[in-house]
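> Following is a predicted model, sequence given first.
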Amino acid sequence: MTTDTPARLLTLLSLLQTPREWPGAELADRLGVSRRTVRRDVERLRDLGYPVRATLGSEGGYRLVAGKAMPPLLLDDEETVAIAVGLRAGAGHAVAGLDEASVRALAKLEQVLPSRLRHRVTTLQAATTPLTGGDGPTIAPETLTVMASAVAGRERLRFAYRAADGTPTRRLTEPYRLVSTGRRWYLVAYDLDRADWRTFRVDRVSEPFATGARFTPRELPTGSAAEYLRRSMYRQGDSYEVHVTFAAPADVVAARLPGWLGTPEPTDDGTACALRTTATDPVEWLAVRLALTGVDFTVREPAELVAGVRELGARLTRAAGE
């Protein structure tokens, strides 16, 4: 009989997290206890927030169901490796929709990974290469997890930073939030050496180190990290308004554009659509991205993008020998 109640509860929880219904007699046999003890242990799990449903009758039993909140999960080695690899791959390629919450989950998971599983995760990731790398620069998952942990723990963060012109600097910051634009990650932080708020492109960050020194978060001027990033890009002249029309339905165009560029709106008859968005990438790159839709389009603004598309067309024509 299992007399260690905490260990027995963990074993019971692990069994119940298998998606099936467990008869009370079978659980009692697995745990080496009486059915009455099983009932008591189920009540203990319920008190801890695990929604265990019981069904009556000769075929009745216990099943873990969805509740109002997400309780802690018990994962076996294979499940842990699969989740860690998936999160690290997504974080490294700045996938659209992988926001700060996902990176925090990765940080928590890697913090408690046993060394044997950490080695398996690293080995598997090093031995595989994705066919496509997405539209954005890749980022070391460790960089994101260190930064996310510093944000969550309110720890001062040191790192090396490479400016747009290639100038290297060292920064000491109070990290506020990580912001994903879909194609890139940015850190919004208070720069202690410059005594002001700054935004940092995470793909230009290296050697991040959480110092362990705690701080009380300052009030961000805009109240929202995403809004601060948007205004920062606008001030730096890195953003511009885009208006493009496509000779195809909106759903066709949307399926061929990255989500971070925005959603095209259909015209009245639904045979064409228009995209109005704010972009921060070089117009030359955006011209190529629009051409990759394989749909006829017309650039309405800005003038720089019109010129970029015209030059791209001329270059491709020359490349074809005409």
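Cool, got the structure.
> Going by C-alpha atoms from here, please, whenever you check contacts or count neighbours.
Fine.
> Quick one: residues in contact with the longest strand seen in the chain.
Across the chain, the longest stretch assigned as strand under DSSP state E is strand 168-180. With CA atoms under 8 Å, 6 or more residues apart in numbering as the test, strand 168-180 has contacts from 94, 96, 98-100, 147-148, 150-151, 154-163, 185-193, 215, 217, 225-226.
> List buried residues within those.
Among the contacts of strand 168-180, those classed as buried by neighbour count (16 or more other CA atoms under 10 Å) are 94, 96, 98-100, 147-148, 150-151, 154-162, 185-191, 225-226.
> Which members of those residues are positioned in strands?
Among the buried ones among the contacts of strand 168-180, the members falling in strands are 155-162, 185-191 (criterion: DSSP E).
> out of the residues you listed, what pair is the most spread apart?
Across these, no pair lies farther apart than 155 and 162, at 21.8 Å, counting by CA to CA.
> For residue 318, give its distance to residue 297.
21 Å (CA to CA, to the nearest Å).
> Between these two, point out the one with more neighbours.
Using other CA atoms under 10 Å as the criterion, residue 318 and residue 297 rank with residue 297 on top: 17 against 10.
> So the more buried one is in contact with residue 244, correct?
Yes. Under the criterion of CA atoms under 8 Å, residue 297 makes contact with residue 244 at 6.8 Å.
> Report the angle between the longest strand of the chain and strand 185-191.
Here strand 168-180 runs at 120 degrees with respect to strand 185-191, directions being taken by axes from the mean of the first three to the mean of the last three CA atoms, to 10 degrees.
> For strand 168-180, which residues meet the burial criterion?
Neighbour-count burial for strand 168-180 flags 171-180 (criterion: 16+ other CA under 10 Å).
> which among the residues you listed gets closest to residue 89?
For the buried residues of strand 168-180, the nearest to residue 89 is residue 180 (15.3 Å; CA to CA).
> Distance check, the closest one against residue 264.
From residue 180 to residue 264 the distance is 21 Å (CA to CA).
> for comparison:
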Amino acid sequence: MRCGDPPSRWTSRRVRARTPSLGLEVDRRGRLFVAGGTAGDARVVDTRTGEVLARYQFATVRATVTVHQPAAVVAERLWPGMGAVEPVDAGSCLVHLGAETAADLAWMVAVIGVDFTVTEPPELVEAVRALGERCRRALAPPADRSG
């Protein structure tokens, strides 16, 4: 078996991908460690039975943001595991994200580099507003900087 090849006893019945995953590793005891991508979680799976032995949640804030570009364009701008892209129409899509804080999510959405709309959660709306104000102050002459 080559590195990365699943054991032959795995079948599509036993292994079902429910969330994108970034990293996989099997230890000597047959436990598969899966680092979730957009789900912001990790799982430990018994490779013999497919049973999930443990789950760990890392992303505590989740959001869905409307991005005003086609899904294919947005997907190319995201790094692996950053978020899941869902097409809406020819000119927009939804991006599903998770992070530890709303401020982290605001930064993640901003670095996509295209126009977007945030309507919820309220923490993300406020974090995007704060990031925008911080960026505006960065461009103001020193005498105009306040807050």
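Alright, I've got the coordinates. This is a predicted model, so every value here is computed, not measured.
> Superposed on structure 1, what's the mean shift for stretch 127-135 of structure 2?
On superposition with structure 1, the mean distance recorded for stretch 127-135 of structure 2 (mean CA distance after the TM-score superposition for structure 1) is 0.6 Å.
> buried sites along that stretch?
If you call a residue buried by 16+ other CA under 10 Å, then stretch 127-135 of structure 2 has these buried ones: 127-128.
> which residues in structure 1 does it align to?
On the basis of TM-score structural alignment, stretch 127-135 of structure 2 is assigned to residues 308-316 in structure 1.
> What is the distance between the lengthiest helix in structure 2 and the centre of its chain?
Longest helix of structure 2, by residue count under DSSP state H: helix 122-139. The chain centre lies 21 Å from the centre of helix 122-139 of structure 2; the measure is CA atoms, centre = their mean, to the nearest Å.
> Kindly report the same for stretch 60-68 of structure 2.
Worked out by CA atoms, centre = their mean, stretch 60-68 of structure 2 lies 9 Å from the chain centre.
> equivalent range in structure 1 for it?
Aligned by TM-score structural alignment, stretch 60-68 of structure 2 corresponds to residues 239-247 of structure 1.
> circling back: what is the nearest of the ones in strands among the buried ones among the contacts of strand 168-180 of structure 1 to residue 287 of structure 1?
Closest to residue 287 of structure 1, out of all of those and judged by CA to CA, is residue 185, at 22.2 Å.
> Test my guess that that closest one contacts residue 199.
No. Counting by CA under 8 Å, residue 185 of structure 1 does not reach residue 199; the two are 10.2 Å apart.
> now the strands: where do they sit in structure 2?
Going by DSSP E, structure 2 shows strands at 21-26, 31-36, 41-46, 52-57, 61-67, 83-89, 92-99, 116-117.
> Can you add distance to residue 75 of structure 2 and give those back as a markdown table?
A markdown table is the format used below for the strands of structure 2 (distance: least, CA to CA, whole Å):
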| stretch | distance to residue 75 of structure 2 |
| --- | --- |
| strand 21-26 | 16 |
| strand 31-36 | 18 |
| strand 41-46 | 21 |
| strand 52-57 | 24 |
| strand 61-67 | 11 |
| strand 83-89 | 6 |
| strand 92-99 | 9 |
| strand 116-117 | 14 |
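> for those, which one sits closest to residue 123 of structure 2?
Of all these, strand 61-67 sits nearest to residue 123 of structure 2, with 8.8 Å by CA to CA.
> List the buried residues of the closest one.
If you call a residue buried by 16+ other CA under 10 Å, then strand 61-67 of structure 2 has these buried ones: 61-67.
> Residue 181 of structure 1 versus the residue most central in space within structure 1, what's the distance?
Centroid-nearest residue in structure 1: residue 98, 2.3 Å away (criterion: CA atoms, centre = their mean). In this view, residue 98 of structure 1 and residue 181 of structure 1 are 10 Å apart by CA to CA.
> Next: residue 16 of structure 1.
Residue 16 of structure 1 is 39 Å from residue 181 of structure 1, where distance means CA to CA.
> ditto for residue 256 of structure 1
18 Å.
> and if you look at residue 264 of structure 1?
18 Å.
> Same question for residue 297 of structure 1.
As defined by CA to CA, residue 297 of structure 1 lies at a distance of 24 Å from residue 181 of structure 1.
> who touches whatever residue of structure 1 lines up with residue 106 of structure 2 in this structure?
Residue 106 of structure 2 maps onto residue 287 in structure 1, with residues paired by TM-score structural alignment. Going by CA under 8 Å, 6+ apart, residue 287 of structure 1 touches 305, 308-309, 312.
> again with residue 78 of structure 2
Here residue 78 of structure 2 is in contact with residue 112 (CA under 8 Å, 6+ apart).
> if I line the two up, what does it land on in structure 1?
Using TM-score structural alignment, residue 78 of structure 2 sits opposite residue 257 in structure 1.
> In stretch 85-100 of structure 2, which residues have enough neighbours to count as buried?
For stretch 85-100 of structure 2, by 16+ other CA under 10 Å, it's 85-87, 92-99.
> ditto for stretch 103-118 of structure 1
Those would be 103-107, 109-110, 113, 117-118, for stretch 103-118 of structure 1 by 16+ other CA under 10 Å.
> so that stretch corresponds to what in structure 2?
Going by TM-score structural alignment: stretch 103-118 of structure 1 matches no residues.
> can you give me the offset of that stretch from its chain's centre?
On the basis of CA atoms, centre = their mean, stretch 103-118 of structure 1 sits 15 Å off its chain's mean C-alpha point.
> What of stretch 112-119 of structure 1?
Distance of stretch 112-119 of structure 1 from its chain centroid, counting by CA atoms, centre = their mean, is 21 Å.
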